[in-house]
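Trainee: Just to be clear, the model below is a prediction. Sequence and coordinates:
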Amino acid sequence: MKRVYLSGPMTGLPDLNFAAFHAMTNNLRAGGHTVTNPAEINPEGGTWNDCMRRDIAALMNCDTVATLPGWEHSKGARLEVLIADRLGMTVLNAKDLVSMEIAG
């Protein structure tokens, strides 16, 4: 079981893309993973800086970052992936992680 941080675009998307975050969180948890979902950390939103400070603190408790589609166009998600990469954490596509669980 992995401790997974879910990273993806929020800013500028309808309802901050929470539906995609919640759907993938449910899929990953069904596969037995412990998931840290930024949409659960910041359910009311807030300033970008405040949200990122909470999110990055939570990221430090994980060993894997799973990315949602469009993450590469998100300033926050790119920062999360950069931090994870520099710290030697596993970074992969969230759909690939779900597929590995199904195949495994």
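Mentor: Perfect, thanks for sending it.

Trainee: all contacts plus neighbour counts: C-alpha atoms, from now on.
Mentor: Noted.

Trainee: Contacts only, for the closest residue to Thr11 other than its chain neighbours.
Mentor: Nearest residue to Thr11 in three dimensions, chain neighbours excluded: Ser74, at 7.6 Å (Cα to Cα, 6 or more residues apart in numbering). Shown in contact with Ser74 (Cα atoms under 8 Å, 6 or more residues apart in numbering): 8-11.

Trainee: Swap in 10 Å and give it another go.
Mentor: 7-12, 80 (Cα atoms under 10 Å, 6 or more residues apart in numbering).

Trainee: Need the buried ones from those selected in PyMOL.
Mentor: A single PyMOL command selects the buried members of these (16 or more other Cα atoms under 10 Å):
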select buried, resi 7+8+9+10+80
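
Trainee: Grab the two from the contacts of Ser74 that are most spread out in space.
Mentor: Greatest spacing in those, by Cα to Cα: Gly12 and Glu80 (17.8 Å).

Trainee: distance between the helix or strand containing Arg29 and the chain's centre?
Mentor: Applying DSSP states H and E as the criterion places Arg29 in helix 18-30. Put simply, helix 18-30 sits 10 Å off its chain's centre (Cα atoms, centre = their mean, to the nearest Å).

Trainee: and here's the other structure:
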Amino acid sequence: MTIYIAGKITGDPNYKVKFLRRAEGIKNAGHKAINPATLPAGMPWEACMRICFAMIDAADAAVFLPDWKESRGARAEKTYCDVTGKPTFEIGKGDEM
């Protein structure tokens, strides 16, 4: 299964580490991770969102990190998943994978 990772990026100085850890957990569980935190820094938000929606389209499901509700982008991704019927899962603090 290919899983897209969604969560707060803007305003979180540690987002790369947070997303990388989740990607490693997904890989260790035998799945493929799509990590939007690997997009180049400095891109316009709107451009990032278009790319992220395409990444979601390529995934089988999306996992939402504990802070996703604090992020305008992650909330848009959740709505996009809901509208397109993409399965979503929320990860709580301390949860594996």
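Mentor: All right, it came through fine. None of the values given here were measured: they were computed from a predicted structure.

Trainee: coming back round to it: tell me which residue of structure 2 matches up with the residue nearest to Thr11 of structure 1.
Mentor: Alignment note: Ser74 of structure 1 maps to Ser71 in structure 2; criterion TM-score structural alignment.

Trainee: which element is the alignment partner in structure 2 of Ile56 of structure 1 on?
Mentor: When structure 2 is aligned by TM-score structural alignment, the residue opposite Ile56 of structure 1 is Phe53. For Phe53 of structure 2, the host element (DSSP H and E) is helix 45-58.

Trainee: just Leu79 of structure 1 next, same as before
Mentor: Taking DSSP H and E as the criterion, Leu79 of structure 1 maps to helix 75-86.

Trainee: Specify the angle between that helix and helix 48-59 in degrees.
Mentor: Taking axes from the mean of the first three to the mean of the last three Cα atoms, to 10 degrees, one finds helix 75-86 of structure 1 and helix 48-59 inclined to each other by 30 degrees.

Trainee: Quick check: which helices or strands does helix 75-86 of structure 1 pack against?
Mentor: strand 3-7, helix 48-59, strand 64-67, strand 90-93 (3 or more Cα pairs under 10 Å, 6 or more residues apart in numbering; DSSP states H and E).

Trainee: export those to TSV and tack on distance to Ala30 of structure 1?
Mentor: Conversion of the helices and strands packed on helix 75-86 of structure 1 to TSV gives the following (distance: least, Cα to Cα, whole Å):
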stretch	distance to Ala30 of structure 1
strand 3-7	13
helix 48-59	20
strand 64-67	15
strand 90-93	17
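
Trainee: how about those, which one is nearest Gly32 of structure 1?
Mentor: strand 3-7 (9.7 Å).

Trainee: The closest one corresponds to what range in structure 2?
Mentor: The aligned range for strand 3-7 of structure 1 is 2-6, by TM-score structural alignment.
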